[in-house]
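S.K.: 3D, please:
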Amino acid sequence: MPVRYKTCLLIDDNYIDNFVTRKILESGNFAEDIVVHQSPTDAITALRNGSVKPDVIFLDIRMPEMTGFEFLVEFETIEMEEKEKVKIFMLSSSLDPTDMSNSLDNKYVAQFVHKPLTHQTLEDLCK
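M.R.: Have a look, this model is predicted:
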């Protein structure tokens, strides 16, 4: 299976979730490079300084330092090339319909995905 993206940014404060998601992404040849940040503010810094230039972002919603929605507000202010082409998948264990609705109302969010990420979900995202 060919690699689908050059760089994938995974933002989640939970180490175990990151480990599992990264393994699924790697085994699915999802991206050449998978960059993981447990801190959304560190991810914002990396995006601002250009040290990471993702094609796709998997973003958790519920994080203590900054929520996924707060991240999206900051993302809007970042100047980067082809930002409108970056696909953001909200990856969350939230069952709150408001989270799903708010996610899909954001112009950068391509889809709301329930944790844990599975091979089947990954295949569905790539269709």
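
S.K.: rest of the way, CA atoms for contacts and neighbours
M.R.: Will do.

S.K.: tell me the contacts of I11?
M.R.: 18, 36-40, 43, 57-60 (Cα atoms under 8 Å, 6 or more residues apart in numbering).

S.K.: oh, that last question was meant for K53, not what I typed.
M.R.: With Cα under 8 Å, 6+ apart, K53 has these contacts: 7, 47.

S.K.: A helix includes it, no?
M.R.: No: read with DSSP: H, G, I helix; E, B strand; the rest coil, K53 is coil and lies in no helix.

S.K.: state the distance from it to D96.
M.R.: 30 Å (Cα to Cα, to the nearest Å).

S.K.: host element of L9?
M.R.: strand 5-11 (DSSP states H and E).

S.K.: I have a second one here; can you model it like the first so I can compare?
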Amino acid sequence: MSSNRAIVLIDDNEVDLYLHEQLIRHTGVFSPVWSFRGPAAALDFLASLPYSEPSATYSIVLLVDIKMPSMDGFSFIDRFEKLPLTLRHRCSIVLLSATLMVSDTIRAEAHPSVAFFIEKPLTVSALLEVAEGLA
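M.R.: Purely as a prediction, here's the structure:
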């Protein structure tokens, strides 16, 4: 399956990151797939993309874990929102968490920059729901 949507995975948990990357590659819904264990490295990568070139037409899904030690998902969004508007318009943020904290769920679902909130573990059905919801 070909895609005009890339995905950036951001999760400090190496096992989750690996499993999610394999699941995404297996479904073929998003391509290319970029993985980062740290949110700062992901932000640097996003800032380096040729977002203003006409050839940069694919959209990007940012799958971001909420609970990370160096920078949580909400802090990542705050920093992401400082990137150029032309890049931000190509991106959709999906927050992912194993948290059972109702406050995190409510905050994620109410945040204007968050397109989806998904509870871990990531499943094929959740991934397809995101792909269809962003079509």
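
S.K.: now do the longest helix along the second structure: everything it contacts.
M.R.: Scanning the second structure for the longest helix, with DSSP state H as the assignment, gives helix 14-27. With contact meaning Cα under 8 Å, 6+ apart, helix 14-27 of the second structure is reached by 1, 9-11, 30-31, 33, 35-37, 122-124, 127.

S.K.: 6 Å instead?
M.R.: D11 (Cα atoms under 6 Å, 6 or more residues apart in numbering).

S.K.: how about stretch 125-135 of the second structure?
M.R.: Counting by Cα under 6 Å, 6+ apart, no residue sits against stretch 125-135 of the second structure.

S.K.: residues of that stretch that come out buried?
M.R.: For stretch 125-135 of the second structure, the neighbour count (16 or more other Cα atoms under 10 Å) marks 126-127, 130 as buried.

S.K.: among the residues you listed, which lie within helices?
M.R.: Checked against DSSP H, these include these in helices: 126-127, 130.

S.K.: just name the closest of those residues to E81 of the second structure, please.
M.R.: Distance to E81 of the second structure, by Cα to Cα, is smallest for V130 among these, at 20.9 Å.

S.K.: what lines up against the closest one once you look at the first structure?
M.R.: V130 of the second structure maps onto L125 in the first structure, with residues paired by TM-score structural alignment.

S.K.: which residue, other than its chain neighbours, is closest to D99 of the first structure?
M.R.: Spatially, and ignoring its direct neighbours in sequence, D99 of the first structure is nearest to I61 (8.0 Å; Cα to Cα, 6 or more residues apart in numbering).

S.K.: thank you, goodbye.
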